Every structure is written in C-alpha cells, then in structure tokens.
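S.K.: no sequence on this one, just coordinates:
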C-alpha cells in the first residue's frame, strides 16, 4: 500500500475524448489549464455512478483500460479529476424512482417484494466491495470525511457505498444498522413505503437512526413535499445526489425550487447530473443548471452527481459524454466568472462539508444517548 508521501494523482486537460461520439466544444487552453490545475488540488467528489450494476451484467469488463461499452473506467476517472465517488447500489427499478413510486402508489404494493429488494441490495454491496478489492491501487473504501481526504492524499479514488434503496430498509431499523455495518453510508428514501406520499412515523424513526449512525440521506426521486419534510426532519445535512433544476426543465427527476430552498435551510447539497433528458444536450445547458442551483442554494449547496456508469448508448451532453469531461465543465464555469474558491466548493469542499456535518450530528446524538 502506498504511503502518505506518494504523489497524488493529477488530471489531464480533457481536450481529448477518443471514444465520445459527439464533438467536443472548442475551449481556450487557458481555461482548461486552470481547470486541470484546480482539479489537481480539489478533485471532483461525484455523487452518483451506477457502474456497479453495469459490471454485474458484464463481469468481465476491465475498467483499468478504456472501454467503449461503458462511460466510466479508471483512466477516464483520472483524466476527469475524480477524487471521490459515491457508487450507487440502486438497481434499475429503484433508480427509476418516478415510475416506481407512481406504480407502487396505484397498486399499494412494493414491486419485486421486500425480500427481493434486500437480496439485490446485498448483491450490489458485494459487487462494490469486490470492485475495490480488484483495483486496490486506484479505489479505496471510504467510510467518512477523513477517509475521503486520506484516499486523495494516497492517490486513490475515495469510494463510498451508497445510496441503497430505502425500500431495502423495509420496516426494520435493524436492517439500516446492518447496512451501516457493511459500510453503506447513504440511503435513498424514494419509493420506500415510509417516504412515498408522506413521511410516516416510522420514516421519522429512520431519519433519527440515520442521523445517529452518520448515514447520509439522499432525496433524489422523492416527491417534492416528502423531500421538504425529510430535509426538515433531519438534524444532519441531506443531499440530492443527481438532479437538475425543474424550473429550467420540468423533468420528474429534477428538483423544484421549493426543494432547493429546503436544502438551503437544511445546509444540504444538490448535485447536478449530466443527463440529456434532464439537463439538456450540451455542456452549456448543464452549466445553466449548476448556475441555477447556486443562485438558489448558494455556493455551499451545489455539487456534481453526473450519473455515469451506464452503457455508452445512454445519451449524454456534448462534451460530457464520459468521466473524463469534468475539466471542460469547470473551464466553462471559469469563463462564466466563477471564482476558484467557489469551484473548489463545487468539486470537493461541499461534499466534505456535508459528510463532516453528518458525522458531527452522529457524535452529538451518541453523546446525548450515552
């Protein structure tokens, strides 16, 4: 294992994208150079990558070499300046929360049944841990903010487990504690019976226990009213791990301004996705969503949750087609007048702040309990 004197990884300028089907917008070298220099010190902490599920379907893919079949591999993570990644443990039926919640509400059921959800979640956790064991020189399991910083100092990509689906918690706080013991640090309530149309009394218990365990709540996919209640009920900061601004594009997966203001009140974080359907088909459109979130939540409340990890057939904005594209977005924001201090918050600082806030709340809860 490398020691602390190991030279941290650096990032490329992102001017080359050999596997991207769409042309990359031209950008002055100066802005890209500044973006690369910033990311070398303040790398991206990305809130959402679904590669774990993709690798379960194609277990022989080697992510140490670029592969045109997926949009994420270690070279492109390095080139993109990614220093921390939240590996989504949702399965497709959980990730498509809008349709899932609508279907469940109509039928009164839980598609697939709770046993199936729990078993699939355990398979996802096992696959994520196997991924880190397979690439120990690049990926390092992280359980908190200190691990995130330590991984960066050692030239590794800090790897967080989660979110897992709130449906996997079923009606048992013991299940939440068991997932925490396995290393899970994020739970997504969307679609769970206790956070579907309203936050039920058991839902409030889940929030309190998540706060005590230092488990981050991810409100992605929640109905706006439920998202606002979750943000208000949690004593720790909450996040939306991948989203766009509904006021710019009324996609059901995007958050409303009401939710953004609730995140601001809760010291939370909205992480903007790179998804053509939700944020538009260009880098400039994605930057518009980032600008809008910052305008409502403030520079301390905006981050990036690209949603990479799927097959390359999924449409992506031009210039942001894979995990090497982050420097181009940072260069665009520099040209829009963002300060380097605010960009350091966007890429790294805000994720660190939220994690430390969750950990502080947990220590305070444990102290009161003792």
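M.R.: Received it, and whenever you're ready, just let me know what you need. Quick caveat: nothing in here was measured; it's all calculated off a predicted structure. Numbers count the residues shown, from 1 in each chain.
S.K.: contacts, neighbours, all on C-alpha from now
M.R.: Will do.
S.K.: How much space separates the closest residue to residue 80 other than its chain neighbours from residue 184?
M.R.: Leaving aside its sequence neighbours, residue 80 sits nearest to residue 324 (CA to CA, 6 or more residues apart in numbering; 3.7 Å). Distance, residue 324 to residue 184, by CA to CA, to the nearest Å: 26 Å.
S.K.: Those two: which is more packed in?
M.R.: residue 324 (28 against 22; other CA atoms under 10 Å).
S.K.: Is the more buried one within a helix or a strand, and which one?
M.R.: Using DSSP states H and E, residue 324 falls within no helix or strand.
S.K.: Test my guess that it contacts residue 77.
M.R.: Yes: between residue 324 and residue 77 there is a contact at 5.9 Å, judged by CA atoms under 8 Å.
S.K.: Report the buried residues of stretch 308-318.
M.R.: 308, 309, 310, 312, 316, 317, 318 (16 or more other CA atoms under 10 Å).
S.K.: And here is the other one:
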C-alpha cells in the first residue's frame, strides 16, 4: 500500500535500537529484521521522507523498573522520575549515537541523507532520498555552560529537548502518570535559561515534549523562536502528564509553533492504557482537538516510532498510508493532509532555523 503524500516525522528512536544492538545494525537499518517500527526499506514503502532522529541516553537498568509496562496497562499509575545522569558517560553515549546516524547516511548508498537545513531536506525529497535531522531528547550530554551544544551543532544538531522524563541540570521532566497534569515541579534552572538563549542564538529548535509545565512557561517567556512539541498530544482528550493542556496549546499557537501527534497508545487512548487494539477514533479525536485549538497550519506527526507501543492500525512505518487513508475517510482533504504530513514541519523549521 502506497500513498502519494510524503511524511516528515517529528520524533523517532531508531538510534536507541542501534545502541542496544550495534552488531546487528546492518540488518536493523539496511535490510530490516521485521522487528521494531523503522528500517530503510519500510520507510521507503510507507512514504516516510524525513524526520527528526533522536539521540536518547537510557537510564541504567534498575530492578525496581520491572513490571512498569504492565503497570501502565492498568491505570491509574504514577511512576517515579529516574535519577539524573552524569555528564561524562552521557556525552560518550551521545557521540556514539551521533556516529550511528552518520553511519546510516554513509551506508545507505544515497537513500538516506543527514540534513541541516530545510533546503537540504527538500533536496533530499526531490531526489527520492530520506532526510534525517539530528535531534537530542534530553540534554544530559550538554554541560551547564553549553559549550558542548556548539560541538553537537557543528555535527548537525538542529533540535533539542532540554529534558526527557527525568531531571537534568537544565530543568525537570514530567513523570509518567495517568490521570495527572504536567504541573509537576519547578521551572528551568539558571543553566536551563542559558540553554534557551544559546539554542536561540544557534537557531536550534527547542522541543517542549517531556518538559513540565513551569519549564514550558519559562521557555515560552524566554525564547524568541516558535514553541514546538515534537511528539505530544492533547491533555483534554487523554489526561496524561505527557500531553499538553489547552493553555499550553494556545501559547504554541500564538508563537507560530506546532505540535507533532504522538502515536503512543498511552497518550492517545482516553483510558491511558497501552493496548494497541484501539481503532482510529482516539487518533481522530486528538487531531481534531489539536487542529481546533492550534489551527491547521500548526499540527503534524511525531510518531515516537521505536520508542512506544503504537496503534495496531499503524503497526509500523509501513502503516503510514493506512493512517492517511483513515484521515481522508474522516473528511480531511488533500490540502490538509499535505500540511499535516509535510508542509507544517517545513514551515516551522524555516521559521526556527531562519531560512
């Protein structure tokens, strides 16, 4: 099944899969193993033409974490935040993941390109190649003085989330909890405020996904760039800490920013469960709410592929045409689908990156 519409995706975690099994990276990326959500052949089959590829540093294994996924199958739940990570080991992992992303481009024989500008993304699309943009989910690899930010920027970093769902020297992530709101702790630290200023100066997009409400408000007050949540949904539909309140959505709209719809079932289902057997209704409810609050020029996709359980109607990246078909059946016309799938991301990246 194919579709004529190209998709740009705001968030995926294939680099994490490569980190966990570097000896199988050729099978994971180039030929595909039939596992996970992403590989080069399925991206091409699904019309995935570009996206933000996340550098994510996992927390050390903790025996106390056993059973967390099962707990999330039976809301209500409220998980503790993991402990902060040290800078040195985090930088080592981040450099390894940045290298994996560069390897993906080198090994793909021109089918995948690492891009730093919208012009490069559009050129890749015109050539039939997939565009990859380096993103960082949680800034544990960045020092409080932000010197390392300049190094990663030189390597191609163009989008950064100050936190994952754990504390950093910059701020506080929301814990995974349902039902609950995002007002879960203090705002940005002084280092976090410095990070916002440095990202603005370098034109690195700041990702508000995972940031708590007070941190969100600090970014909104300090930043001169559009407010963007690469992979978040509507709290009014699914009251998870990870989803955005209407007040936050209004701030994003007023800034000319956008939200990428997260495909994770726990952030889509009104009951907060992980079960992928959910039909299309929750997806449609979130998109309708986001478009109604933000406007049709400020919503896109932020799949969280390879980082979450996704609806069985999508299954993996090759299921993107099924998603587009469901949106057509819901009444979205081709112009709106083009904005959601590609145009809105290009618009916000241009506004952020100064193109």
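M.R.: Noted; the coordinates are in hand. Note that the structure is predicted; figures quoted are calculated from it, not measured.
S.K.: Could you check how far the residue nearest to residue 80 of structure 1 is from residue 66 of structure 1?
M.R.: 11 Å.
S.K.: Map the residue nearest to residue 80 of structure 1 onto structure 2.
M.R.: Residue pairing (TM-score structural alignment): residue 324 of structure 1 is matched to residue 318 of structure 2.
S.K.: residue range for the longest helix seen in structure 2 in structure 1?
M.R.: Taking DSSP state H as the criterion, structure 2 has its longest helix at helix 87-107. Helix 87-107 of structure 2 corresponds to residues 114-134 in structure 1, going by TM-score structural alignment.
S.K.: So which bits of the matching stretch are buried?
M.R.: Per 16+ other CA under 10 Å, stretch 114-134 of structure 1 contains these buried residues: 114, 117-118, 120-122, 124-125, 127-129, 131-132.
S.K.: Would you point out the most distant pair within these?
M.R.: Across the buried residues of stretch 114-134 of structure 1, the longest distance by CA to CA is 27.4 Å; it joins 114 and 132.
S.K.: Quick check: which element contains the corresponding residue of structure 1 for residue 214 of structure 2?
M.R.: Alignment note (TM-score structural alignment): residue 214 of structure 2 maps to residue 225 of structure 1. Residue 225 of structure 1 is located in helix 224-233, with elements delineated by DSSP H and E.
S.K.: Now whichever helix or strand comes after that helix on structure 2. Mean distance?
M.R.: Next along the chain after helix 224-233 of structure 1, taking DSSP H and E as the criterion, comes strand 239-243. Strand 239-243 of structure 1 differs from its equivalent in structure 2 by a mean of 1.4 Å after superposition (mean CA distance after the TM-score superposition for structure 1).
S.K.: Which part of structure 2 matches strand 239-243 of structure 1?
M.R.: So strand 239-243 of structure 1 sits over residues 228-232 in structure 2, by TM-score structural alignment.
S.K.: In contact with the spatially most central residue of structure 1, which residues?
M.R.: Residue closest to the average C-alpha location in structure 1 (CA atoms, centre = their mean): residue 47, at 1.5 Å. By CA atoms under 8 Å, 6 or more residues apart in numbering, the residues touching residue 47 of structure 1 are 85, 86, 87, 241, 242, 271, 303, 304, 305, 306, 307.
S.K.: What ranges does the stretch 101-250 of structure 2 have for its helices?
M.R.: 118-126, 147-155, 190-202, 213-222, 246-255 (DSSP state H, counting those that start in this stretch).
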